[in-house]
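Novice: heads up, no residue letters with this:
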């Protein structure tokens, strides 16, 4: 079984490999090959990343315009055509936007063809609101503004000064959920279809991008998804209990893909 692994903005394949090492080491399913790939564009480090990991750093775009996201999706299609096929995609943050955009575009353009993956694992994930808008989903200007504000909040909470002065206390959660329940946020975006493959959604209760992760979960068929909220921020905590929970969910996705 082959798993394609897509990292977050301003990190790298090596960073994502390190971030998921505890999870992968505890898998009971054998014969799983994880392919960690660098994004197509070399860039600066994401806030706080250069404290722990050496360059180079990569990303899929600098500004998340519709054109930039579609270009990244085309790059991913070409990569899969050359290096694939893959059974599962596992992604973090910006990598999840690329993966979910590919799956949604496939659902729109080729609904009668097998999807590019049999299962998806999204960690601190999100979707592209511009892609959703182009696909016919109802995306309000308020939602677009809220999404941009949550990205700004993540940048501030994850930077070096916040890490040095506040440590784990720097994560303040998503104030842009504005008192809405998780269920309300998951159901916010209504459109003509959903991602049908089994999906796993892992997100942090204190992540300023929590709302974006919940919205992505809502774009996936409810009967085929599993969700887990840890108590951290925009990260993959390495505590034993969190690792065990995420590992269990990853195994669930891998079993579907076998």
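Specialist: That came in fine, so what should we check first? What you are looking at is a predicted structure, and each value in this text was computed from that prediction instead of being measured.

Novice: going forward, measure contacts between C-alpha atoms and count neighbours the same way
Specialist: OK.

Novice: may I ask which helix or strand encompasses the residue lying farthest from the centre of the chain?
Specialist: What lies farthest from the middle of the chain is residue 165; by CA atoms, centre = their mean that is 27.4 Å. Taking DSSP states H and E as the definition, one finds residue 165 inside helix 160-166.

Novice: from what I see, residue 137 and residue 194 are in contact.
Specialist: No - using CA atoms under 8 Å, residue 137 makes no contact with residue 194, being 10.6 Å away.

Novice: mind listing what's buried along stretch 113-122?
Specialist: Residues 115, 116, 117, 118, 119, 120, 121, 122 are the ones in stretch 113-122 that count as buried (16 or more other CA atoms under 10 Å).

Novice: gap between the two ends of that stretch?
Specialist: In stretch 113-122, first residue to last residue: 22 Å (CA to CA, to the nearest Å).

Novice: just stretch 225-239 next, same as before
Specialist: Where stretch 225-239 begins and where it ends lie 24 Å apart, using CA to CA.

Novice: what does that stretch rub up against?
Specialist: Stretch 225-239 is touched from outside by 19-20, 22, 123-124, 154, 168, 171-173, 198-209, 217, 242-243, 245-246, 249, with contacts defined as CA atoms under 8 Å, 6 or more residues apart in numbering.

Novice: out of these, which are buried?
Specialist: 19-20, 22, 123-124, 154, 171-173, 198-209, 217, 242-243, 246, 249.

Novice: comparison target below:
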């Protein structure tokens, strides 16, 4: 008996990490997809720029190229690069066979930085031809946000800058209020950068969740530190973000199975 179609469900656009692909990201998120299968349809898209395999991709995904990335370091054509990113996102949206509304973004690592950039553009009111995103999930995302705004790309730092040439703290006008869930691993070497990225999100409309894991999702191949309960906790936070109510996580402080719900004050 054929499974019922999920084409009517609201859709989440999924952005993979640097040096991977839509196909790999689909495999990496299989547990999260399964836990949310009755609520959303997941749509995966390849980034526009070919890349070498990213950290942790080999040897598990040997021969699964080509691999892609969302940004070209030291590019001399950043505005053209922004246009290419938007083009591939629009095409993925247009090509998907589902008819549910696009409501959310989900990004891992570099894809999470891109999600932050897309949300920032929406907050600024810039026309992009993309859907209106109601919420976002940033998985093991790093810092700084990938700018999809010409205004931000031209922004000059006000004072001393960090190693990325960025202001150490975001300005008030840069804070993103779109509901968001930030998932980090305490064993991830990029965990502190993820905490910095969370500063760009309004603490009243976002929640940060930290698990004892590395630069991957709970239940990844070879992971012995996380449990099914971790994926369930992420699922519940995603549903609350979609409903626009993340206060339950913030009030909880920490869960019975050791998950840290960190406020966005770090």
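Specialist: Received the coordinates, thanks. Please read all numbers here as calculations on a predicted model, not as lab measurements.

Novice: what residues in the second structure pair up with the helix holding residue 165 of the first structure?
Specialist: Residue correspondence for helix 160-166 of the first structure in the second structure, counting by TM-score structural alignment: none.

Novice: helix or strand right after that helix?
Specialist: helix 182-186.

Novice: what about the helix or strand just after that next one, distance to the chain center?
Specialist: Per DSSP H and E, helix 182-186 of the first structure leads on to strand 199-204 as the next helix or strand towards the C-terminus. Centre-to-centre, strand 199-204 of the first structure and its host chain are 8 Å apart (CA atoms, centre = their mean, to the nearest Å).

Novice: same for strand 199-204 of the first structure, what does it pack against?
Specialist: strand 119-123, helix 210-218, strand 225-230, helix 240-257 (3 or more CA pairs under 8 Å, 6 or more residues apart in numbering; DSSP states H and E).

Novice: right, so of these, which gets closest to residue 78 of the first structure?
Specialist: Evaluated over those, closeness to residue 78 of the first structure peaks at strand 119-123, with 18.7 Å, by CA to CA.

Novice: hmm, back to that, can you say which of the helices and strands packed on strand 199-204 of the first structure is nearest to residue 63 of the first structure?
Specialist: helix 210-218 (16.7 Å).

Novice: contacts for that closest one?
Specialist: The contact list for helix 210-218 of the first structure, computed with CA under 8 Å, 6+ apart, reads 100, 124-127, 147, 173-174, 176-177, 182, 185-189, 201, 203-204, 225, 227.

Novice: what's the matching range in the second structure for it?
Specialist: Under TM-score structural alignment, the match for helix 210-218 of the first structure is residues 191-199.

Novice: can you pull out the helices in the stretch 51-200 of the second structure?
Specialist: All helices of the stretch 51-200 of the second structure, identified by DSSP state H, counting those that start in this stretch, fall at 78-95, 110-124, 150-153, 191-198.

Novice: how about the residue nearest to the spatial centre of the second structure: what's its closest non-neighbour residue?
Specialist: In the second structure, the residue lying closest to the centroid (CA atoms, centre = their mean) is residue 107, at 2.4 Å. What sits nearest to residue 107 of the second structure in space, not counting adjacent residues and going by CA to CA, 6 or more residues apart in numbering, is residue 15, at 4.6 Å.

Novice: map that neighbour onto the first structure.
Specialist: With TM-score structural alignment defining the correspondence, residue 15 of the second structure maps onto residue 6 in the first structure.

Novice: give the contact list for that match.
Specialist: Neighbour list for residue 6 of the first structure: 13, 16, 36, 37, 38, 39, 89, 90, 91, 92, 95, 96 [criterion: CA under 8 Å, 6+ apart].

Novice: one more: residue 231 of the second structure?
Specialist: 31, 32, 35, 218, 219 are the contacts of residue 231 of the second structure under CA under 8 Å, 6+ apart.

Novice: again, only this time at 10 Å
Specialist: The contact partners of residue 231 of the second structure, by CA atoms under 10 Å, 6 or more residues apart in numbering, come to 31, 32, 33, 34, 35, 217, 218, 219, 237.

Novice: any idea how far residue 165 of the second structure is from the fourth one?
Specialist: It stands for residue 34 of the second structure. Separation of residue 34 of the second structure from residue 165 of the second structure (CA to CA): 40 Å.

Novice: what do you get for the fifth one?
Specialist: Relative to residue 165 of the second structure, residue 35 of the second structure is positioned 39 Å away (criterion: CA to CA).

Novice: picking that back up, export the contacts of residue 231 of the second structure as TSV, with columns for secondary structure and distance to residue 95 of the second structure.
Specialist: TSV is the format used below for the contacts of residue 231 of the second structure (DSSP: H, G, I helix; E, B strand; the rest coil; distance: CA to CA, whole Å):
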residue	secondary structure	distance to residue 95 of the second structure
31	helix	25
32	helix	23
33	helix	20
34	helix	23
35	helix	25
217	coil	27
218	coil	30
219	coil	30
237	helix	29
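
Novice: just the buried residues out of those, in ChimeraX syntax.
Specialist: Paste this into ChimeraX to select the buried members of the contacts of residue 231 of the second structure, with burial taken from 16+ other CA under 10 Å:
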select :31,32,33,35,217,218,219,237
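
Novice: surely residue 102 of the second structure and residue 10 touch.
Specialist: Yes - contact criterion CA atoms under 10 Å: residue 102 of the second structure and residue 10 qualify, at 5.8 Å.
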